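*Asks:* fold the following, please.
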Amino acid sequence: MSGRLSKLLAAIMLLLASAWPMAQALPRDAGRAVVDLIADHEAVAPGSTFRGALTLLIDDQWHVYWKNPGDSGLPPELIWDEATNVQTGEFLWPAPHPQPLEGLMNYGYSDKLVLPFEIQVPEDASGEVLLTGMAQYLICMDICIPEEAQVFLPVPVADTSVPNNATRADFAWAEQRVPTPLDGRAVIDRSAGNEWVLSVESDALNAALSADIEYVRFFPEDHQILHAPEQGLRKGDAGLALTLQEAEGLGGDGALAGVLVVAGTDKSRYAVELTAQPGSVISGTNDKAVGMTTGVQTPDSSAQLTVIGLLGFMAAALIGGLILNLMPCVLPVLFIKARGVLELAGHDDQSAVRRHGFFYLVGVVTCFLVLGGVLAVLRAAGEQVGLGFQLQYPAVVAGLALLIFVLGLNMMGIFHIGSSLMNVGSDLAAKRGGQGAFFTGLLAAFVGAPCVGPFLGAVTGILLTQSWLVILVVFLCLGIGMALPFALLGFFPGLVKSLPKPGAWMERLKQFFAFPLFLTAIWLLSVLGAQAGTGAIVLTIAAATAIVFGIWLLKTGSGENGSARIVKPVALLIALAAFVLPIVMLASTSQADAPVSSGSAEAYGEIWSTDRVTALREEGRPVFIDFTASWCVTCQVNKRTTLTTSKVQAAFEEENVAFLVADWTRRDKAIGQELAKHGRAGVPLYLYYPAGKESPVILPQILSPDLIVQTVQTN
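*Replies:* As a prediction, the model looks like this:
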């Protein structure tokens, strides 16, 4: 009996062992796509070449990306295991489809994708050839999700190759969609500056254009052109011409490669692969304009924004504004606000409490609306700006540093400037109390705007492609969110009664609050030094000294004798001149001529440029880019707690990662364009380009050493 049982178990084990490769080779449901690895032969001969293919059956409304994903995205890839015992070629990519989204343009596929590649069988192959690895891809709808699936493909080795009829339809699907080589010639004319003309001469293309056409579009293999704009179409007897917009800072003077697609109204698609050489427009290709869209016309993005989309933006902005209250750069100003709120605890006039909360809300909202308006105007004028742009000007930074310093002196009791400025020691029932609350709100919002915290980075990046009205609505929500905690005390005065009662301790607390202000002023000086050099720091410190001298002169010479009439205006004039003079001097200084301080990029990484990124990637090195600014506190926290730690630096060295720093402390148009390309309006932004991959991994705004190490070791 035991012998029979042993034979039965052995037979079961043998059956399971023979079925295991078959089970591994089955399609895998990775979540939003079914992934499979197939071959066009059932058996292959030693020394022969056959084709494999990665196939994706994609869920409804989801899509994956072409080898150049466009404005965002990542293309599918296969990462082979060591067990793979054959040489494989590159994917043959079917012609992509345009995928517009909120002012951006991506390229990719929906429903189904088959990516064929060649496989070389070794001359001495026997048994079977084995392909095993991991398929990775980014799949998107309204959100994007990275997915992966283990793939496994064993193909027996035989004396002669045997075609696989079961996969013939899949390879035929790909063959019908892979672009054919151009049968004529293509030329890219850059003589008109940023507006390029791609002209294509081809008999086959002309035949395709004679049918009913839905659109014609050129899909570039790189990022020399802007992906989103409409491509103006003209045609003639010889072919066609498309108007392309250069991506500033990325355009070149050499060849332009890509795929040209002519899509018919009957869903047919004619696609050619071409490389356009520099030259003049080919005669007979641009005789007359054609009234059809090229790809998918990108309409005004404000028209694309649905009511639900706008409500989503507003909700995210409201939450982001609330979170701004926790940002380090806002806390010193909130200390000032807290001082005023504590005085409310002992006040019985509820109308004064409401007025205090209302004017603080108006101050915050006013600042955000002004910033949003300026941002919209600058964007409309073609400037690359984002949140925090006001701190990119040395004059603004110097003025803010002096203002914070003066407020600190006031909190220390060195002098009193009354309730018209900060509502310190004032009667809350007086009108001046509202003015103080309004000013506090203005200051808190102005300093807090550069802190692009959670819920803000991606929102403002997409938001700034919208109309000025949408921008102002969302900035209004940002302001309301930031002001809400203190405004609630004003709108519900009963909450104030739960606060501690005022007393002698308030004077000591007021003085304590001065020290965070002094630290904030020192931080702003470091920002100023990175922008305009040590000379600007010396100038601002000298101005601060002159202001203190003016205050001292005002206090010591303000007796009852006749000299007070002379000393007081002189002291005020000295203090005012000391405040204004460095702002005027720095406003007339070009940032381009200012030195980069030792605290900038080279102190902990190599200086970023698009050319340097290209060169490093051509060498096959992975690249990590830190888009930062000295005025961005979140950036500096990430720098100290993560990017400069020995653990991260050791991982960079071990994986041969090039570490580049794009310092946006001073205005830099190239950095602004790069941020916009990745859907960001401000810093921080962290990109990691794995070796040999076209598109980067975008990391979150809050970093940790483990996250960085895992990213560089697994990609």
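*Asks:* use CA for all of it now, contacts and neighbours both
*Replies:* Noted.
*Asks:* is it true that residue 461 touches residue 676?
*Replies:* Yes. Contact criterion Cα atoms under 8 Å: residue 461 and residue 676 qualify, at 6.6 Å.
*Asks:* mind listing the strands for the stretch 101-250 of the chain?
*Replies:* For the stretch 101-250 of the chain, strands defined by DSSP state E, counting those that start in this stretch occupy the ranges 104-110, 112-120, 128-140, 144-156, 162-163, 180-181, 185-189, 195-201, 213-220, 232-235, 239-245.
*Asks:* and what of the stretch 551-700 of the chain?
*Replies:* Listed in chain order (using DSSP E, counting those that start in this stretch), the strands of the stretch 551-700 of the chain are 606-607, 623-628, 658-663, 685-689, 697-699.
*Asks:* mind giving me the packing neighbours of the second one?
*Replies:* Meaning strand 623-628. With contacts defined as 3 or more Cα pairs under 8 Å, 6 or more residues apart in numbering; DSSP states H and E, the secondary structure elements packing on strand 623-628 are helix 610-618, strand 658-663, strand 685-689.
*Asks:* run the last query once more with 6 Å
*Replies:* Under the contact criterion of 3 or more Cα pairs under 6 Å, 6 or more residues apart in numbering; DSSP states H and E, the helices and strands touching strand 623-628 comprise strand 658-663, strand 685-689.
*Asks:* what's the closest of those to residue 170?
*Replies:* Each of the helices and strands packed on strand 623-628 was checked against residue 170 via Cα to Cα, and the shortest separation belongs to strand 685-689, namely 31.8 Å.
*Asks:* another for comparison:
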Amino acid sequence: MKKLAYLLLFLVSIVSVQAQIVNPAKWKSKIEKLSDTEYIITLDGTVEGDWHMYSQFTAEGGPLPAELLFNNEKGNYVIAEKAKESTTKTVYNDVFEVDETYFDGPVQLVQKVKLTNSDLKTIQLELSYQVCLDVCISQSNFFEFDVKNLTSKEVLNFEDSSDTVAKTTEKAVTITPVKEEQKGLFKIFFIAFLSGFAALLTPCVFPMIPMTVSFFTKQSKTRAKGIRNAIFYGLSIILIYVVLGTIVTAVFGADSLNALSTNVWFNIIFFVLLVVFATSFLGAFEIMLPNSWANKVDSQADRGGFIGILFMALALAIVSFSCTGPIVGTLLVEAASKGGIAPIVGMLGFSTALALPFMLFAMFPGWLNSMPKSGGWLNTIKVSLGFLELALAFKFLSNADLVLQAHWLEREVFLAIWIAIFGAWALYLLGKIKLPHDSPMDHISVGRLAMALLVGTFTIYLIPGLWGAPLKIISGFPPPMTYSESPYGVGNSKGGAAATDVELPDGAKLGAHDLVAFTDYQKGIDYAKSVNKPVLLDFTGFACVNCRKMEDYVWSDPEVLSILKKDFVLISLYVDDKKPLPEAEQYISPETGRKIKSIGNKWSDFQITHYKANAQPYYVVLDADEKPLNSPIGYTPDVETYKNWLLEGSSK
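*Replies:* From the prediction side, this is the model:
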């Protein structure tokens, strides 16, 4: 089915190749005169469906941020600060390995301008931005505001009419994926649910299951009433933790903590916090709430009825805090950094897993006989959670180091720390390390041995990463390969030892997987003629997510890579290259009517003019006379489909 879906996508791309100008963002603008020297410019954008437009403040190294460029600012007016933005969302991008920030809903940018030249007639503004879905599009829109004839307090509204491309062509056919926000919330719920089960298997919570269920069955006059009370008890547990998630959302705001996800102090503080949690789980000390709280709540639990049951649930939360607190704290940090209602969803997942056993065992009390007895295995689980907390803590410290670019925690150091942590965990499970609250034992169980083998295997898997192995299983956790002492592996350089001895053709450089790639179209064409090979024209972008995915997961396939190296001359044209063109080479595009000022503008206009497409990635196979050898395609994540497309082009 998966291959069939990719085949359908491939066929759609062929059918719609003449209608691939995509314009997912539409704009309106207005200007308001506040005084003789001050104006407010507002740009309102509507972004279609699941497309993402990126904020001015998205992290460097990822998708392109929005940028307001004032063409006639010098000597005429001043811009005090960046434009204010509408609501944004920050999520981790595992391709670029940064937190990217994009607009969540309609886009609004509000810019204050202060005039210094009373004779100024117009303010000329260019909005440059990137939008992505299955493909990425870098666009710019031009706005011009008449300030000479604008009276005080007058507001003028404008429809954007600069985008002639969108008005003369159809929109490409795309397959709409599941909303990223929904996927993120499902992921948070699932992780929180598993964390709730982990908390359930700790010494503070597990022994309370038979005690609590026995209380309900003995105190209730009928079995039906006992079941009803136990269900209300479980719902009360859920209510308490969901209220906690709601409070976090309300206090910090739905999207304030996510803006801190790349903040140095935020990451350092939570690194310290998680180390404290981990140390507690390992047995150094207990994190407990004041005993007076538990006593007061416990006294209210004797009141009976639903109010008493509610206080019983609250007492469970307080008494078990030494075990659940670190897990809840970690979940809230991770969920809150996603913004929105993620803390509420996280607490719903955690509390549901925590409450389910109490309700189920009350309904079926006979199951209590099959429950394992409390013992040292509960402390083993608690200690194991401590090792996991400790490993996760260094992810926050790594985030801070990456933002600072201090190079204190480069990839090799991070991996060495993880190897030490997981190695110590494996030794602990094998009984070679003893911690304060461990029970004496003369043998280990089969389950504990299986867990030790699993953790030990993961530890061994990490070791080759010190010498440059990609470690795709943990992609996104350690720093990227480029942030290391040896970016290409110990003893290696880009292209291998022999690559430095190869003289590259004029206008070429080493690209992804050491492919020789031309970044100048004409030089690439001339070279292709000299070696009598077809050209693979690659319209790409430095900040194009799916361009990197194609390179990482499709071009890396041995068969595809062999075809690219032996049968094609690769020309990669970056449509988001901001380097300015020489003044003499700048021009007005006859296709779009826009001024072409940068190298990226030039290649984007080249793509639109010659192929009636503006999305990346976009691939075209040409012969030496610059004629297409097959139908161009866009993002094609299926290796077989892409390989067959290359073979079709190279065989003609």
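*Asks:* TM between them?
*Replies:* These two chains, once laid on top of each other, score a TM-score of 0.38 by TM-score structural alignment, normalised by the length of the second structure; 365 aligned residues with a Cα RMSD of 7.1 Å.
*Asks:* before we move on, back to that, to residue 49 of the first structure, which of the strands of the stretch 551-700 of the first structure lies closest?
*Replies:* Nearest to residue 49 of the first structure, of all the strands of the stretch 551-700 of the first structure, is strand 685-689, at 32.2 Å by Cα to Cα.
*Asks:* what's that closest one in contact with?
*Replies:* The list of residues contacting strand 685-689 of the first structure from outside it, by Cα atoms under 6 Å, 6 or more residues apart in numbering, reads 622-627, 696-699.
*Asks:* on that earlier part again, same list, the strands of the stretch 551-700 of the first structure, but as TSV with distance to residue 315 of the first structure and mean neighbour count please.
*Replies:* Supplementary listing: these in TSV, determined by distance: least, Cα to Cα, whole Å; neighbours: other Cα atoms under 10 Å:
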stretch	distance to residue 315 of the first structure	mean neighbour count
strand 606-607	37	16
strand 623-628	27	24
strand 658-663	31	22
strand 685-689	22	21
strand 697-699	23	15
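*Asks:* and the strand or helix carrying residue 101 of the second structure, what does it pack onto?
*Replies:* Here residue 101 of the second structure sits within strand 98-103, counting by DSSP states H and E. If contacts are counted by 3+ Cα pairs under 6 Å, 6+ apart, strand 98-103 of the second structure sits against strand 88-93.
*Asks:* the same query, at a cut-off of 10 Å, please.
*Replies:* Of the remaining helices and strands, those touching strand 98-103 of the second structure by 3 or more Cα pairs under 10 Å, 6 or more residues apart in numbering; DSSP states H and E are strand 52-53, strand 88-93, helix 376-404.
*Asks:* mean neighbour count and distance to residue 69 of the first structure added to the strands of the stretch 101-250 of the first structure, as CSV?
*Replies:* CSV is the format used below for the strands of the stretch 101-250 of the first structure (neighbours: other Cα atoms under 10 Å; distance: least, Cα to Cα, whole Å):
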stretch, mean neighbour count, distance to residue 69 of the first structure
strand 104-110, 22, 5
strand 112-120, 21, 15
strand 128-140, 19, 10
strand 144-156, 18, 13
strand 162-163, 15, 33
strand 180-181, 14, 20
strand 185-189, 22, 22
strand 195-201, 24, 21
strand 213-220, 22, 10
strand 232-235, 21, 21
strand 239-245, 24, 17
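*Asks:* how about residue 84 of the second structure: what's its closest non-neighbour residue?
*Replies:* residue 110 (5.1 Å; Cα to Cα, 6 or more residues apart in numbering).
*Asks:* and residue 232 of the first structure, how far from residue 70 of the first structure?
*Replies:* Look at residue 232 of the first structure and residue 70 of the first structure: by Cα to Cα, to the nearest Å, they are 19 Å apart.
*Asks:* what's the answer for residue 303 of the first structure, then?
*Replies:* Shown here: residue 303 of the first structure relative to residue 70 of the first structure, a distance of 22 Å by Cα to Cα.
*Asks:* likewise for residue 215 of the first structure?
*Replies:* Relative to residue 70 of the first structure, residue 215 of the first structure is positioned 18 Å away (criterion: Cα to Cα).
*Asks:* same check, this time on residue 571 of the first structure
*Replies:* Distance, residue 571 of the first structure to residue 70 of the first structure, by Cα to Cα: 61 Å.
*Asks:* these two - which one has more neighbours?
*Replies:* residue 70 (28 against 23; other Cα atoms under 10 Å).
*Asks:* hmm, the more buried one is touching residue 105, no?
*Replies:* Yes. At 6.0 Å, residue 70 of the first structure and residue 105 qualify as touching, with contact defined as Cα atoms under 10 Å.
*Asks:* quick check: which element contains residue 212 of the second structure?
*Replies:* Taking DSSP H and E as the definition, residue 212 of the second structure sits inside helix 208-219.
*Asks:* adding distance to residue 13 of the first structure, write the helices and strands packed on strand 623-628 of the first structure out as TSV.
*Replies:* Conversion of these to TSV gives the following (distance: least, Cα to Cα, whole Å):
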stretch	distance to residue 13 of the first structure
strand 658-663	50
strand 685-689	46
